[in-house]
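**Student:** Output the structure for:
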Amino acid sequence: MFLRLLILCLVLFVIEIYAYQALRTVVKARPILISYQIISALVLAYIVYSFTQFDRKIGQTPQTMQTMGLLLMVYLPKIILTLVLFGEDIYRVGFGSVNHFAKFNNSVDFLASRRKFVSQIGLGLAAVPLLSLIYGVTKGKYNYKVIKQAIFFPDLPDAFDGFTITQISDVHSGSFDDPDKINYAIDLVNEQNSDMILFTGDIVNTHAKEMHPWIDTFKRIKAHKYGKYSILGNHDYGEYVPWPTEAAKEENFQNIKNLYGQIDFKLMLNEHTFIEKGNDKIALIGVENWGTNFKKVGDINLASANLTKEDFKILMSHDPSHWDCEVQNHPKHFHLTLSGHTHGFQFGIEIPGVIKWSPIQYIYKHWAGLYENMGRYVYVNRGFGFHAYPGRVGIMPEITVIQLKKGKNVS
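**Tutor:** Okay, here's the model as predicted:
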């Protein structure tokens, strides 16, 4: 523990030295430089203090998330500055070594002075993540996007051609801090006028009480003609904090399950139901959480018991790694799986038709949007709320509207 802390302190010290050098190369006014040093020291002291106050029994709170946001806003730009100036140092040492040993000019100092334009480039590059992270915390986390996706199935029952489903996921109500923005999002959900609404898990960060101030808000989601259904996500099991007793943990878990009913959603626990329209029907299946790196209590075989391969099936499974490992090649042929969980890392670059990138793609193969394998689809919702980092950069909170269409997909 001490060694890790020592290494962290050394890394932070190096980062601060390089960041200060970049500023000093460009700014010569001593009062500004002194002010920068004082502010940097105070911010670092606040971050360290805030993290020392973290209570694992409580878990993530708005304060700890604000601290995480501040940490990223301060040190990600400084890390970029450090990389730029370190690159210049490699050049300076290399050039000085060649000059020294070749004896081209003995009157020149071994290590050349820092070049102002390099520091200016570094500061310019550092401004990009700084401004992006500030936007993410102040605006991005509530910049809701309604994403509409039509999916074609040749064996879709005729009566369901054009059937619409609104999907929300990863609410993380313990992170909310703006009732007006959440009410605005609920209005967006209601405006879609879909046939059915599905909620694919993570109603809280850890504790059932996090949702209590928001129950009336989410009860405003209007009744949908073909129902409101939900499943559990990994955070709904209370796995990420220590509990005084197993009984306390179980009580919290039961209270979280009750929350879904309190906002008028039918919670599905490894089970299925039929959605009937006219003379046709489709099967809606809901499994508990199953993830390669998280709790595995979802039982797809139990949930789909007595269903046949020919039944048209929509599966709700919180973690898209479940689709990777068990669902996409399952002999019962699950036509469409709806997931969430990844949040798209709440950070990335997404320009439709041009680029879609996030660090989360190096962990999850399917992390945002629609994916297909042999006529079987998974849609990964980018999440309604936020967690850990109190913002979103490039990957915005999502309300999905999926339209089922009969026919072959044209791509």
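**Student:** hey, let's count contacts and neighbours off CA atoms from now on
**Tutor:** Noted.
**Student:** residue boundaries of the helices in the stretch 1-150 of the chain?
**Tutor:** Ranges of helices in the stretch 1-150 of the chain, per DSSP state H, counting those that start in this stretch, are 2-26, 30-52, 62-102, 116-138.
**Student:** Out of those helices, flag the one nearest Asn270.
**Tutor:** For those, proximity to Asn270 was assessed by Cα to Cα; helix 62-102 is nearest, at 32.5 Å.
**Student:** can you put the helices of the stretch 1-150 of the chain in JSON lines and add mean neighbour count and distance to Tyr260?
**Tutor:** Output for those, formatted as JSON lines (neighbours: other Cα atoms under 10 Å; distance: least, Cα to Cα, whole Å):
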{"stretch": "helix 2-26", "mean neighbour count": "15", "distance to Tyr260": "42"}
{"stretch": "helix 30-52", "mean neighbour count": "13", "distance to Tyr260": "32"}
{"stretch": "helix 62-102", "mean neighbour count": "17", "distance to Tyr260": "23"}
{"stretch": "helix 116-138", "mean neighbour count": "18", "distance to Tyr260": "28"}
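**Student:** structure for this one too, so we can compare:
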Amino acid sequence: MLRWIIFVVVYAVLSFYALQALKTATRYPWVYYLFIAVSLLVLGNFIYQFTLSEADGRVLSKPKSYAFGFLVAMLSFKLITILFLASEDLIRLLSGAYSRFSGDSKEFSLPSRRRFLSLVALGIAALPFSALLYGMYRGKYNFKVLKYNLEFEDLPDAFDGYQITQISDVHSGSFDNRKKIEYAVNLINQQQSDVIFFTGDMVNNKAEEMYPWADLFSSLTAKDGKYSVLGNHDYGDYVEWDTEEEKSENLESLKKLQRDMGFDLLLNESRYLQRGTDRLALIGVENWGRGGFKKAGDLEKAAGKVDKNDFKILLSHDPSHWEDVVIKDDLHYHLTLSGHTHGMQYGIEIPGFIKWSPVKWRYKYWAGIYEELGQFINVNRGFGFLGYPGRVGIWPEITVITLKKKGVA
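**Tutor:** So this is what the prediction gives:
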């Protein structure tokens, strides 16, 4: 209860401070009342969803996600506005103190706020506010196909030009638009890749979240099949289950569902993709993540039947596994495919010029292709979304990678 009281007080102070910018910028009372009404509505909905709503325990339901999203948008508007006002107030305070102690004035008084600066503050604050709303309305389904050509000296000849499609972090429990998901699934099939890899987090928490979408993902096709691994959300660790048996049954249901949809689920095991006498080793590990994330992945077990001279592709959900374990392993893993970060669903990306997101402060390898010690990783930005129900600047991704034999025209 105390934390909610503190939160409400802080929110009220921020709202009051931001209101001063509006009062300086405009003299129309309806603008103030609208701002107050929207602020109260967003706060009230957030408190309701996270305290009184009947949603299951720690499960982040769609209403909760949207309540969180609107709150983030409002806070971004207020904090940026306050940043400008606080800077101006510091200058006003110093100016008033100088006038009082220099003898220019017998009484201490603050200069008036400048309308121009308030207008600038409100204009700049409106940019992330609008972007966050757009991200919830359209950005979350703004699917992008990103294509890469990767060259390897020891790629088997028969696999020169071999095309891979990777998707990751579906988070089906967050979907709310069937037509958009139909479009994305069709977009995947249009790539006509040789194989499809899914690198974890099919659901947010429960297998049942995927049931309404299973028919769509069952329609994904590739000549050499579909392969998948588990992500941290697939284990049901973020739900308050009544019993451990219920949690275990949920995981088994998800495993069965993936297989029923045509995915070959790799649980610390390997397969071979064959072209004539040439082959690629495909290794899939369960989730292994740095910090508090589950470490069920067993690379040694997964690669137990793989020859050290094989060309190897590894499916591992969390890129921290690649950084901490894979690139230092005695076996040479030519290409690792990961996801997990979502690119934080927020950032700035202009291909060839800039790629930035706050998630880079947590993950060194957070989006796109990286190379270390002659080994590559692709970190997929994610197909779905979680928490904030949108995307800004870091769009949902379908990766298409073509393997090329180095030196072959």
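**Student:** quick one, which of the helices of the stretch 1-150 of structure 1 is nearest to His333 of structure 1?
**Tutor:** helix 116-138 (39.4 Å).
**Student:** mean offset of that closest one relative to structure 2 (after superposition)
**Tutor:** Between helix 116-138 of structure 1 and its aligned partner residues in structure 2, the average distance after superposition works out to 0.7 Å, using mean Cα distance after the TM-score superposition for structure 1.
**Student:** how far does that helix sit from the chain's center?
**Tutor:** Chain-centre distance of helix 116-138 of structure 1: 22 Å, with Cα atoms, centre = their mean, to the nearest Å.
**Student:** Same question for stretch 101-118 of structure 2.
**Tutor:** Going by Cα atoms, centre = their mean, the spacing between the C-alpha centre of stretch 101-118 of structure 2 and its chain's C-alpha centre is 46 Å.
**Student:** hmm, back to that, mind putting the helices of the stretch 1-150 of structure 1 in TSV, distance to Ile399 of structure 1 included?
**Tutor:** Below are the helices of the stretch 1-150 of structure 1 laid out as TSV (distance: least, Cα to Cα, whole Å):
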stretch	distance to Ile399 of structure 1
helix 2-26	39
helix 30-52	33
helix 62-102	23
helix 116-138	18
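**Student:** so which of those comes closest to Glu210 of structure 1?
**Tutor:** Proximity to Glu210 of structure 1, assessed across those by Cα to Cα, is greatest for helix 62-102 (11.0 Å).
**Student:** The closest one packs against which elements?
**Tutor:** In terms of contacts (3 or more Cα pairs under 8 Å, 6 or more residues apart in numbering; DSSP states H and E), helix 62-102 of structure 1 is packed against helix 2-26, helix 30-52, helix 116-138.
**Student:** To Thr206 of structure 1, which of those helices lies closest?
**Tutor:** Comparing these by Cα to Cα, helix 30-52 comes nearest, at 18.6 Å.
**Student:** out of the helices of the stretch 1-150 of structure 1, which comes closest to Asp216 of structure 1?
**Tutor:** Ranking the helices of the stretch 1-150 of structure 1 by distance to Asp216 of structure 1, with Cα to Cα as the measure, places helix 62-102 first at 20.7 Å.
**Student:** what's the angle between that closest one and helix 116-138?
**Tutor:** Direction vectors for helix 62-102 of structure 1 and helix 116-138, defined by axes from the mean of the first three to the mean of the last three Cα atoms, to 10 degrees, enclose an angle of 170 degrees.
**Student:** so how much does helix 62-102 of structure 1 differ from structure 2 once superposed?
**Tutor:** Averaged out, helix 62-102 of structure 1 is 1.2 Å away (mean Cα distance after the TM-score superposition for structure 1).
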